[in-house]
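Asks: Here's my sequence, what's the structure:
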Amino acid sequence: MSAQDQAAGLRKWADLQRQQRGDEAPPEAVDAPGPMAYQEPIVPGAAAMTPPVTPPAPKTPLMVVGLPADEPAQVRKVSARLGQWAALGRAWAKDPADWDIRIVMPDAPALAELSQTHRRWALWVSSDAEAFGRMYHVVKQLHQHNGPQRLLALHEPHLPRQGLLENLRQAADRYFGIELLLLAR
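Replies: Next comes the predicted model:
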């Protein structure tokens, strides 16, 4: 039996198998002039060779109260402070880009629901002369509207722990049962 007869017999057998399964014959089997015909190798296109793109990791929500409005400048202020803590080696601060910073008003109608849904909350503490009164009022509103019971104190780096921050921490705990976390530098 010659090589050409053997190849033709194999092609017929393969075609018969495909027909029984319901497949069509591949184009190279139909168009090929003989067993020695050269076929171009199939090379995947550039799109098939690029590695798959992994979706970005979801950002961690950080709900922030104590800022006047939900503006990009306020979000940048919080992000910058987180970046300063990250630069000091605080692993929990992560990369500021990993946070989804949301400014929340302390009297928001959905505050109780938000406090149940989100675990990470922060209170922005300003350092001006009226800061204690404003922050006390914010903490009081959080208590009145069933807000979070634990907040991280976010503040400028120069603000000492003794004084405003410690007084605010004590008042939040004593009068409203809210824990205000102060971080040592």
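Asks: C-alpha only now, for contacts and for neighbours.
Replies: Fine.
Asks: ok, residue 156 - how many residues close by?
Replies: Counted by other CA atoms under 10 Å, the residues lying close to residue 156 total 15.
Asks: and what of residue 60?
Replies: 14.
Asks: what's the nearest residue to it if we skip its chain neighbours?
Replies: Leaving out its chain neighbours, the residue that sits closest to residue 60 by CA to CA, 6 or more residues apart in numbering is residue 99, at 4.8 Å.
Asks: Hmm, that neighbour is touching residue 57, no?
Replies: No. In this structure residue 99 lies outside contact range of residue 57 using CA atoms under 8 Å: 10.7 Å.
Asks: now the helices: where do they sit in the chain?
Replies: 3-21, 27-31, 46-49, 72-87, 111-117, 131-144, 166-176 (DSSP state H).
Asks: What's the local residue count around the residue nearest to residue 60?
Replies: Per other CA under 10 Å, the neighbour tally for residue 99 reads 18.
Asks: For residue 84, see how far away it is.
Replies: Going from residue 99 to residue 84 by CA to CA, to the nearest Å gives 14 Å.
Asks: again with residue 114
Replies: From residue 114 to residue 84 the distance is 27 Å (CA to CA).
Asks: do the same with residue 123
Replies: 17 Å.
Asks: out of the two, which sits in the more crowded spot?
Replies: More neighbours surround residue 123 than the other of residue 123 and residue 84, with 22 against 17 (other CA under 10 Å).
Asks: contacting residues for that one?
Replies: By CA atoms under 8 Å, 6 or more residues apart in numbering, the residues touching residue 123 are 64, 65, 66, 151, 152, 153, 154.
Asks: how about this one, so we can line them up?
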Amino acid sequence: MSQDQAAGLRQWADAQRMKQEQGGEELAEESLAPMTPVPASQAAPESELSPEVSSGAPQPIAPLAITPPAPLKPLWVIGPAGRGTLTRAQVKQRLGQWSTLGRKWAGSPEAWEIHVIDPDAPELARLTAQHARWALWISSDADAFAQMYRALRLAREHGGPQRLLALHEPNVRRQGLLSNLRAAAASYLATDLLLLAR
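Replies: Predicted structure coming up:
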């Protein structure tokens, strides 16, 4: 390398170094300069500011995805004819008793949508065609057999279901009332009364 070339390179390097030093000084001067307020007419409109700057309040967090509750299972319960005393609460209580006894199908009483209907209701045939889950409320009165058989007969005469769950108290014995009612329903009314296995 000739001396002219070396001298030229040194001059170029010195020039570059001076430019950098001058640029650094300019930046340092800008950072040390006092901030002057911007007139309101020159300020950026509020719509251009970020949401965090435009409002002092924290921004809402997107809600977590919540799975909707499972739909309720409809259960239509035929009560004693003409008595009108059966309530949804009684049916839910009975389902709760069965759930406590380990009947998995009963699940939570709150998972059921209970409908109580009279055995001679005019809409019984239409409802039977639309819904699959039916039960017969069986009380433990002394004259329960006569009342329950009458309710089943009226339900069949009004187009009621041919298959129902026997919804009875846990302490009602299978031998006696339940088995006699089941046999009579099958023989005389072509109705299948489902009894829970012990």
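Asks: Superposing both, give me the TM-score.
Replies: The TM-score (TM-score structural alignment, normalised by the length of structure 1) is 0.72; 148 aligned residues with a CA RMSD of 2.3 Å.
Asks: what's the counterpart of residue 143 of structure 1 in structure 2?
Replies: Superposed on structure 2 with TM-score structural alignment, residue 143 of structure 1 falls opposite residue 156.
Asks: Its match contacts residue 189, correct?
Replies: Yes. Counting by CA under 8 Å, residue 156 of structure 2 does reach residue 189; the two are 7.1 Å apart.
Asks: Need the nearest residue in space to residue 192 of structure 2, chain neighbours excluded.
Replies: In space, residue 192 of structure 2 is closest to residue 163, 4.6 Å off (CA to CA, 6+ apart).
Asks: actually residue 131 of structure 1, not the one I typed
Replies: Setting aside the residues directly before and after it, residue 131 of structure 1 is nearest to residue 125 in space (CA to CA, 6+ apart), at 7.0 Å.
Asks: now do residue 153 of structure 1
Replies: residue 123 (5.1 Å).
Asks: Quick check: the gap between that neighbour and residue 47 of structure 1.
Replies: For residue 123 of structure 1 relative to residue 47 of structure 1 (CA to CA), the value is 48 Å.
Asks: next one: residue 144 of structure 1
Replies: 57 Å.
Asks: Which of those two has more residues huddled nearby?
Replies: More crowded of residue 144 of structure 1 and residue 47, by other CA under 10 Å: residue 144, with 13 against 8.
Asks: Who are the contact partners of residue 151 of structure 2?
Replies: 78, 79, 80, 81, 119.
Asks: which of those line up with contacts in structure 1?
Replies: For those, the aligned pairs still in contact in structure 1 (both residues aligned by TM-score structural alignment, their matches' CA atoms under 8 Å) are 78, 79, 119.
Asks: aligned partner of the last one in structure 1?
Replies: Residue 119 of structure 2 maps onto residue 106 of structure 1 when the alignment is built from TM-score structural alignment.
Asks: since we're on that match, how many residues are nearby?
Replies: Residue 106 of structure 1: 23 neighbours (other CA under 10 Å).
Asks: now the one 3 residues further on
Replies: One way to gauge burial is a neighbour count; for residue 109 of structure 1, by other CA under 10 Å, it gives 10.
Asks: Please report how far it lies from residue 144 of structure 1.
Replies: Counting by CA to CA, the gap from residue 109 of structure 1 to residue 144 of structure 1 is 11 Å.
Asks: Same question for residue 113 of structure 1.
Replies: Distance, residue 113 of structure 1 to residue 144 of structure 1, using CA to CA: 14 Å.
Asks: Repeat that for residue 9 of structure 1.
Replies: Counting by CA to CA, the gap from residue 9 of structure 1 to residue 144 of structure 1 is 87 Å.
Asks: and if you look at residue 79 of structure 1?
Replies: With CA to CA as the criterion, residue 79 of structure 1 and residue 144 of structure 1 are 28 Å apart.
Asks: before we move on, the earlier item: neighbour count winner among residue 156 and residue 189 of structure 2?
Replies: residue 156 (19 against 16).
Asks: And the residue nearest to residue 153 of structure 1? What does it align with in structure 2?
Replies: That one, residue 123 of structure 1, aligns with residue 136 by TM-score structural alignment.
Asks: tally of neighbours for the spatially closest residue to residue 59 of structure 2 that is not a sequence neighbour?
Replies: The shortest distance from residue 59 of structure 2 to any non-neighbouring residue, by CA to CA, 6+ apart, is to residue 52 (7.1 Å). Using other CA under 10 Å as the criterion, residue 52 of structure 2 is surrounded by 10 other residues.
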